[in-house]
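Enquirer: Got a predicted model here, sequence first, then my questions.
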Amino acid sequence: MTVGPGTQPGVAIGPMINMAAVEKINRHVEDALAKGAAIVTEKPTLPEGPQYVAPLVLTGATKDMELAGEETFGPVAPLFRFETEEEAIALANGTPYGLASYFYTENLKRAWRVGEALEFGMVGLNTGSVSMEVAPFGGVKQSGLGREGAQAGIEEYLEMKSFHIGGLG
C-alpha cells in the first residue's frame, strides 16, 4: 500500500488528520507490541512529513490491548485468534464502540447469522467498503449519535411529532 499525499495517483493511505491521531496510533501499536503482538508487514517508505503512518498488520492481538477497547482510526489491522463463530462475535461485540465491522464468508447462512449478531451500525460482508451515498453512515453504542447520508441522514434534521385528534364537532 502506497502512503503519501491523497492527491497523487496510486496512493492508498494519506496523512493522518493531526499529530494527536498519529500519537494515538503509535501508542496503540506500542502497547500491543509490549503485550505480545507482532508486526507481520514490511514497513513501506514513508514520505517526508510528520503525519504519515505505515500500514501495519499485527498478529497476536488480545482483549487487554488498548487497540481492542479504543477506536484507533489509523491503518492498523490487529488479528485476533478465535475458535468458534460465537467467540468471534463476542470478541467483536466486546467493545463500547460500534461504528463498522467486516467479515468474510462464502456461507450465506453464516453471513446472515453473523451479520445480525454483530452490534455495529455498518457491516461489510466480503468487502472493506461500507460507505456509499445511498446508505446511512453511522454507528451504535459510543460510536454514533444518529446517521448521515441517505434518507436516514435527512431524518436526523427533522423532529418527529405524533398528533392525535379525537372526535370533532
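Expert: Structure received.

Enquirer: hey, let's count contacts and neighbours off CA atoms from now on
Expert: Will do.

Enquirer: Now do the contacts for the nearest residue to T62 once chain neighbours are set aside.
Expert: With sequence-adjacent residues excluded and distances taken as Cα to Cα, 6 or more residues apart in numbering, T62 is closest to F80, at 6.3 Å. Residues counted as contacts of F80 (Cα atoms under 8 Å, 6 or more residues apart in numbering) are 59-62.

Enquirer: Ranking by neighbours, what's the top pick from those residues?
Expert: A61 (21 neighbours; other Cα atoms under 10 Å).

Enquirer: hold the first one in mind and look at this next one:
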Amino acid sequence: EDSAVEKVQRHLDDAVSKGGRIVAGGRKLEGQFFEPTVVSEATGDMLCAREETFGPLAPVFRFKHEQEAIDAANNTEFGLASYFYSRDIGRIYRVAEALEYGMVGINAGVIATEHVPFGGVKQSGLGREGSSHGMDEYLEMKYLCLGDILR
C-alpha cells in the first residue's frame, strides 16, 4: 500500500490530469507531510471521488441542484462521514436523511467525540464504537416478560 503522502500525491496527479485545478496547496512538504490542498473542477471519475484519500486533499465538485449533490455523494462504496453546510432547516433534514453515511456533519467540521457513536456504512464498516452504542456489539439483549406472580 502507498504511504499516505504518496496516496495524496497520486490522487492529486490524477485529478489534475482529468481537468482538476489546484486552487491552494498542492506540494509535498518535508517528511511525511503534504500541504493542505484544494482542487476545483472535480469530477466523479477522479480517484479522489472514488477512493478514500485520508489526507489533506479537498476536491470541490459543482452541482446545480440538491439532488445532484446527494446522488454524487452517495455514488461511492464508502460511507463513513459526510459534511454539508446549510441554514435551511428543511434542506438540512432532507439532505441529512438522504446521505448514505454513518455520520453526517452539518455546519460543523468536527463531529466525532467519545459521547457519540462513531462508525460508517457500506465498505466503511459496520457497527459503532464510542458512546453507549459502542457496547452493543459485546452485549446480548434479553427480553423478560413476567406474568402475574402474585397468584
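Expert: Cool, got the structure. Please read all numbers here as calculations on a predicted model, not as lab measurements.

Enquirer: Mind naming the longest helix for the first structure?
Expert: Determined from DSSP state H, the single longest helix within the first structure is helix 19-34.

Enquirer: Give me the buried positions along that helix.
Expert: Neighbour counts using 16 or more other Cα atoms under 10 Å place 21-22, 24-26, 28-29, 31-33 of helix 19-34 of the first structure among the buried residues.

Enquirer: What's the match for Y104 of the first structure in the second structure?
Expert: Under the alignment defined by TM-score structural alignment, Y104 of the first structure corresponds to Y85 in the second structure.

Enquirer: Tell me the spacing between the residue nearest to that match when sequence neighbours are not counted and D14 of the second structure.
Expert: Nearest non-adjacent residue to Y85 of the second structure, counting by Cα to Cα, 6+ apart: N107, 4.6 Å away. Note on N107 of the second structure: its distance to D14 of the second structure, by Cα to Cα, to the nearest Å, is 29 Å.

Enquirer: now do E35 of the second structure
Expert: The gap separating E35 of the second structure from D14 of the second structure is 17 Å, by Cα to Cα.

Enquirer: now G119 of the second structure
Expert: In this view, G119 of the second structure and D14 of the second structure are 29 Å apart by Cα to Cα.

Enquirer: do the same with R94 of the second structure
Expert: Distance of R94 of the second structure to D14 of the second structure, given as Cα to Cα: 33 Å.
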